[in-house]
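> sharing a sequence plus its predicted fold:
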Amino acid sequence: MSAALTLLEESSEAALSLRAVARRAGVSANAPYRHYPDKDALLAALATHGFNELHGRLLDARDSAPAGQELVCLAQSYVRYAVEHPALFRLMFNRPCDPSHPEVKTAGDAAYAVISAHVVAGTPPELHEARVTGWWSLVHGLASLVLYGKLPRDDGAIQQVEELVRSAVTAMSRS
């Protein structure tokens, strides 16, 4: 898994192959096939790994957030994860979830549940879906804009990104 993650971050999903992973890991060309029957299975495993990591980060952010700052901390954690793992983040969200890989959906749903449970707190049930969709769109949009260089920031200045996220989430929470 670590060889595949490194290759993904160094190149792209298109350049990732089971043979390339084997070369990187220093094992025989057939060794990865014991774990992944094909490239799609490898990509699903990587996406699952990413969603599981994101889930853990979101739980940590939620649990350590100062009272009243939970949404800001969740948003900052989400965007920080995207900035720290850009290729994996793109794989997690740009690749369609294949129904034959239910573990990707399960892991993604778990991360989404951390966000949605907090977003809907105190919201009338008829507004739950709209509020979660709007909030997730805001945060995912911020992450994407940062990744694609569309928001001004100094390279490596995660504090600048976190302040931008704080400002956007706070402004939208008041509307």
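Nice, I can see it.
> only C-alpha atoms for contact and neighbour calcs from this point on.
Noted.
> quick one: the helices in this protein?
Read by DSSP state H, the chain holds these helices, from start to end of the chain: 2-10, 18-25, 39-64, 70-84, 86-94, 102-119, 128-147, 158-174.
> put this next to the previous one:
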Amino acid sequence: MNPYLPFVTDWLIARWPYWNSAKATSAFAQLLGQEGGAAMAPYRHFEDKAALMGAVALKGFAMLEAEAARANEATDSGEALTAQGLADVGFARAHPALFRLMFADGAGLGLPHEDCHGAYALMTRQVAELAPNCAHAGALAC
């Protein structure tokens, strides 16, 4: 694993509201110029732009999973499921560009499923607990 990956992705996530994947190159130049860095510095740590965007999306999935895990702490399955749904919506509202990158812009869609489904897995477990005989019907077939 690239030792700079956590630093670079955390830096990008912290600045994500100021740019999106469609304007990444000019946004990097602007952001890095403001901080005294080289415009192409983040790319040095990744194979290409798609790998960089995938790493940022993967970090977003980890953040979403952490939010869902906090929501999952409710003792009642129904309350936990409701809290998880609210956490998902809250995450999307707090990080709209990152959410788009994860679910709509392609970077997140190309990641291995097992790396991205943690929050969804928590939700499906709650559905299975609430409706054990028909969990497949309520497990959001997406």
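Happy to help now that I have it. Being a predicted model, the structure only gives us computed values, none of them experimental.
> re earlier: out of the helices of the first structure, deepest packed?
Most buried of these, by mean neighbour count (mean count of other CA atoms under 10 Å): helix 70-84, with a mean of 22.
> picking that back up, now for the helices of the first structure, which one comes closest to residue 31 of the first structure?
Closest to residue 31 of the first structure of those is helix 18-25 (CA to CA; 6.8 Å).
> tell me the angle of the closest one relative to helix 2-10?
Per axes from the mean of the first three to the mean of the last three CA atoms, to 10 degrees, the angle that helix 18-25 of the first structure makes with helix 2-10 is 110 degrees.
> which other helices and strands contact helix 18-25 of the first structure?
helix 2-10 (3 or more CA pairs under 8 Å, 6 or more residues apart in numbering; DSSP states H and E).
> mean shift between the helix it packs on and the second structure?
By mean CA distance after the TM-score superposition for the first structure, the fitted helix 2-10 of the first structure averages 3.2 Å away from its aligned residues in the second structure.
> contacts for that helix, please.
With contact meaning CA atoms under 8 Å, 6 or more residues apart in numbering, helix 2-10 of the first structure is reached by 15-16, 20-22, 24-25, 46, 85-88.
> now the helices of the first structure as a markdown table including distance to residue 33 of the first structure?
Listed next are the helices of the first structure as a markdown table, based on distance: least, CA to CA, whole Å:
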| stretch | distance to residue 33 of the first structure |
| --- | --- |
| helix 2-10 | 13 |
| helix 18-25 | 7 |
| helix 39-64 | 9 |
| helix 70-84 | 29 |
| helix 86-94 | 21 |
| helix 102-119 | 19 |
| helix 128-147 | 32 |
| helix 158-174 | 38 |
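> many thanks, we can stop here.
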